[in-house]
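Student: need a 3D model of the sequence below.
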Amino acid sequence: MAHAPQIKVPATYIRGGTSKGVFFNLTDLPESAQVPGEARDNLLLRVIGSPDPYGKQTDGMGGATSSTSKTVILSKSNEPDHDVDYLFGQVSIDKPFVDWSGNCGNLTAAVGAFAISSGLVDADRIPENGIAVVRIWQANINKTIIANVPMTNGEVQETGDFELDGVTFPAAEVQVEFISPVDATDAMFPTGNLVDDLEVPGIGTFKATMINAGIPTVFLNAEDIDYTGTELQEAINGDPEALERFETIRAHGAVKMGLISDVSEAAGRQHTPKVAFCAAPKSYVSSSGKEISADAIDLNVRALSMGKLHHAMMGTAAVAIGTAATIPGTLVNLAAGGGEREAVTFGHPSGTLKVGAEASENGGDWTVNKVVMSRSARVLMEGWVRVPGDSF
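Tutor: The predicted structure is shown next:
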């Protein structure tokens, strides 16, 4: 019996922030995968090694976590005053689908560097030495992101001494600016409230801040769900009942936010919204053994991604945290001590992260102009990824 041979697709494997993903130039994809649809999804599923009932993604590039089951497609931008279009696909580990509903803030840190190295940024915009300002159009959510990429002797500078909790080795700092992460015509708080009573049948009713900034996120008080906010991954990911409870809360939050019309649709929208819980600052020991002092942070936050507690913090969720922290009265702001602020440092399972935000109020409506955080990125491997020719 004859079988189709494997094909080679140019690809680059990159760490961005606390995530890893396979990056593609749109024009390098097979023709049928250069447009959205079944062929593209099937190609990316096979590249990553999904769906995998074993949950390991052994036969693909995925790393069997939400942070390492990611794909990126870049192309020269057609948007005015932008350099590159950035499309992110979150690949399910055990199910045959790719979620295109949101952005990956961590991989955003690698987009500028890949765009420069791939020739997607005009040469006259790239300094020989200094900072290249790459204007990114985030095509999933139609937002502008600015990546400040360090350059040395005409090449992207990847090595450095910037340390990012959740990443083992230091690298060059990449400052990422999320510009107007909420459209002026959209509601930052879809329900119209800073805090809602979220009723979850069979589980309870919880105070919740549901915000659309960076990525739609449902924030809960840790103590309301019997947690302290200092938990590490094993405390939740090793508890199937807890994971099921969080997924149920997430589904009902999605309905309340207007993202889906019925909880049954949540299974097909795993990437958004996120669900997170926050608490006042409390000392703990991070997953690396690093002691995190309550005096070094404003609050603790834990967030789930694709059904599991994240090992650090999703970049887009950090945008939501930074935005909510600047708005007096949200659960995130109250956990940080309340009042007005322009930046917040929060504790997560791997350590801490500082994020700044510029938010303003006009007639009771809140807008956020910019959210800024520092990440890093590094190319791990480049060349070709191979997939069976009949897999897409």
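Student: okay, CA-based contacts and neighbour counts for the rest of this
Tutor: Will do.
Student: Gly60 against Pro51, yeah?
Tutor: No. Gly60 sits out of contact with Pro51 when judged by C-alpha atoms under 8 Å, with a separation of 10.1 Å.
Student: what do these two both touch?
Tutor: Taking C-alpha atoms under 8 Å, 6 or more residues apart in numbering as the contact criterion, no residue touches both Gly60 and Pro51.
Student: OK, contacts around Asp165?
Tutor: Asp165 neighbours (C-alpha under 8 Å, 6+ apart): Ala312, Ser350, Gly351, Thr352, Leu353.
Student: what ranges does the chain have for its helices?
Tutor: Listed in chain order, the helices found in the chain under DSSP state H are 38-48, 105-117, 233-237, 240-256, 315-325, 331-335.
Student: another one to check against the first:
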Amino acid sequence: MPQHAPQIRIPATYMRGGTSKGVFFSLTDLPPAAQQPGPARDQLLLRVIGSPDPYGKHTDGMGGATSSTSKTVILSRSSRPEHDVDYLFGQVSIDKPFIDWSGNCGNLTAAVGAFAISNGLVDKTRIPDDGICTVRIWQANIEKTIIAHVPITQGAVQETGDFELDGVTFPAAEVQIEFMDPADGEGAIFPTGNLVDELEVPGVGVLAATLINAGIPTIFVNAEALGYKGTELQDDINSDAKALAMFETIRAYGAVRMGLIRNIEEAASRQHTPKIAIVAPPAAYTASSGKAVEAADVDLLVRALSMGKLHHAMMGTAAVAIGTAAAIPGTLVNQAAGGGERTSVRFGHPSGTLRVGAAAQQAGNDWAVTKAVMSRSARVLMEGWVRVPGDAF
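Tutor: Prediction:
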């Protein structure tokens, strides 16, 4: 009878943050081989999530078989001055043996502060008995500072509340997130130097596109140019294989123009970034929950794709890109919102609406945004240990 390695167990917390959820780990709780970047870490996290899964269900893992629910987070005390916690995010592919470490998850950022407080990663002297704990997060993927304002009651994280977030079923406590200096990495907000570029895409034609590095590299195109209205829900696009292939082609050519990849073929190994989104002026539609969204409720409509599929709501990092682009007159996002100067924008997405604020300043030919702000919520769903076969990594 063949010998098989027994399962090992690893301390973990399953958390919702914004409209995403993922498996959270303290770095020091991981097996020694997985405490460093590399194949062992990737193999371990793939097995935790249940990828690669040719059935696309994640039946044998903690993933939820969507880009919003196939996520992992590794946290540790920060050695950087004026920071509490280092936050490393891994976007796990569902059907391929691949984890993309190239970007941040803005939604799960809302859960990072809560996890850090509850797991001893924030100095106790910084946690009030009642009030707001300001958690200073170093986002290790993109090397940026994020500030999370986490409500505290009797010295513990306050998770329950009446803050409602479209795309999340139940209300919870509000967590305000500030993305400081949100230009992704060290690059300029507009990597081509243009507010709008002409992007030539085989099979599609020449598209006007705003290519922006803010929160996460994002490609914005007008919905109308692709035959859409901006009111589409998930099934309208995700059930159309030809449309998904078109969006991936546009994303790949945009990534090359942004300097994120050297050639089109590299796009397959960089699935998490850049994002691609379509924008349109305000219009009425019925959200996926059945909620009516009126044209007067929003400044513009946005539909964004993540990991090759239309997102059910909006990625937090893409919301930062939307808020930043909306604040800069001349971008396609700003034009869809009616043009002019603005410090905040409310946009419609498949699950409802979301408001994000950003203040932009022009410095010579360049633009600078000091921070983007939005509200999210977070909640522990389960905590304890995950189990994986001992020879899985």
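Student: between the helices of structure 1, which gets nearest to Gly363 of structure 1?
Tutor: Using C-alpha to C-alpha as the measure, helix 315-325 is the one of the helices of structure 1 that comes nearest Gly363 of structure 1, at 17.7 Å.
Student: average offset between the closest one and structure 2?
Tutor: Helix 315-325 of structure 1, aligned to structure 2 and superposed, deviates on average by 0.1 Å (mean C-alpha distance after the TM-score superposition for structure 1).
Student: so that helix matches what in structure 2?
Tutor: Equivalent residues of helix 315-325 of structure 1 are located at 316-326 in structure 2, counting by TM-score structural alignment.
Student: residue in structure 1 paired with Asp236 of structure 2?
Tutor: Using TM-score structural alignment, Asp236 of structure 2 sits opposite Ala235 in structure 1.
Student: oh sorry, the question was meant for Glu383 of structure 2
Tutor: That one, Glu383 of structure 2, aligns with Glu382 by TM-score structural alignment.
Student: ok, that match - contacts?
Tutor: If you count contacts by C-alpha under 8 Å, 6+ apart, then Glu382 of structure 1 has Pro10, Ala11, Thr12, Tyr13 around it.
Student: among those residues, name the ones in strands.
Tutor: With strands taken from DSSP state E, the overlap with these comprises Pro10, Ala11, Thr12, Tyr13.
Student: among those, which one sits closest to Gly166 of structure 1?
Tutor: Tyr13 (18.2 Å).
Student: map that closest one onto structure 2.
Tutor: For Tyr13 of structure 1, the aligned residue in structure 2 is Tyr14 (criterion: TM-score structural alignment).
Student: do you know how far its match is from Ala111 of structure 2?
Tutor: According to C-alpha to C-alpha, to the nearest Å, Tyr14 of structure 2 and Ala111 of structure 2 sit 10 Å apart.
Student: from Ala241 of structure 2, how far out is the residue minimising distance to the centre of structure 2?
Tutor: The centre of structure 2 sits closest to Cys105, judged by C-alpha atoms, centre = their mean, with a distance of 3.3 Å. Noted for Cys105 of structure 2: a distance of 26 Å to Ala241 of structure 2, by C-alpha to C-alpha.
Student: repeat for Thr169 of structure 2
Tutor: Thr169 of structure 2 is 29 Å from Ala241 of structure 2, where distance means C-alpha to C-alpha.
Student: ditto for Tyr228 of structure 2
Tutor: Tyr228 of structure 2 is 15 Å from Ala241 of structure 2, where distance means C-alpha to C-alpha.
Student: the more surrounded of these two?
Tutor: Neighbour tally, Tyr228 of structure 2 and Ala241, criterion other C-alpha atoms under 10 Å: the higher count belongs to Tyr228, 15 against 11.
Student: separation between the more buried one and His58 of structure 2?
Tutor: Here the distance between Tyr228 of structure 2 and His58 of structure 2 works out to 31 Å (C-alpha to C-alpha).
Student: before we move on, what about Asn365 of structure 2?
Tutor: 48 Å.
Student: out of the helices of structure 1, the one nearest Ala213 of structure 1 is which?
Tutor: Nearest to Ala213 of structure 1, of all these, is helix 315-325, at 4.9 Å by C-alpha to C-alpha.
Student: buried sites along the closest one?
Tutor: Using 16 or more other C-alpha atoms under 10 Å as the burial criterion, the residues of helix 315-325 of structure 1 that qualify are Gly315, Thr316, Ala317, Ala318, Val319, Ala320, Ile321, Gly322, Thr323, Ala324, Ala325.
Student: this completes my enquiry, with thanks.
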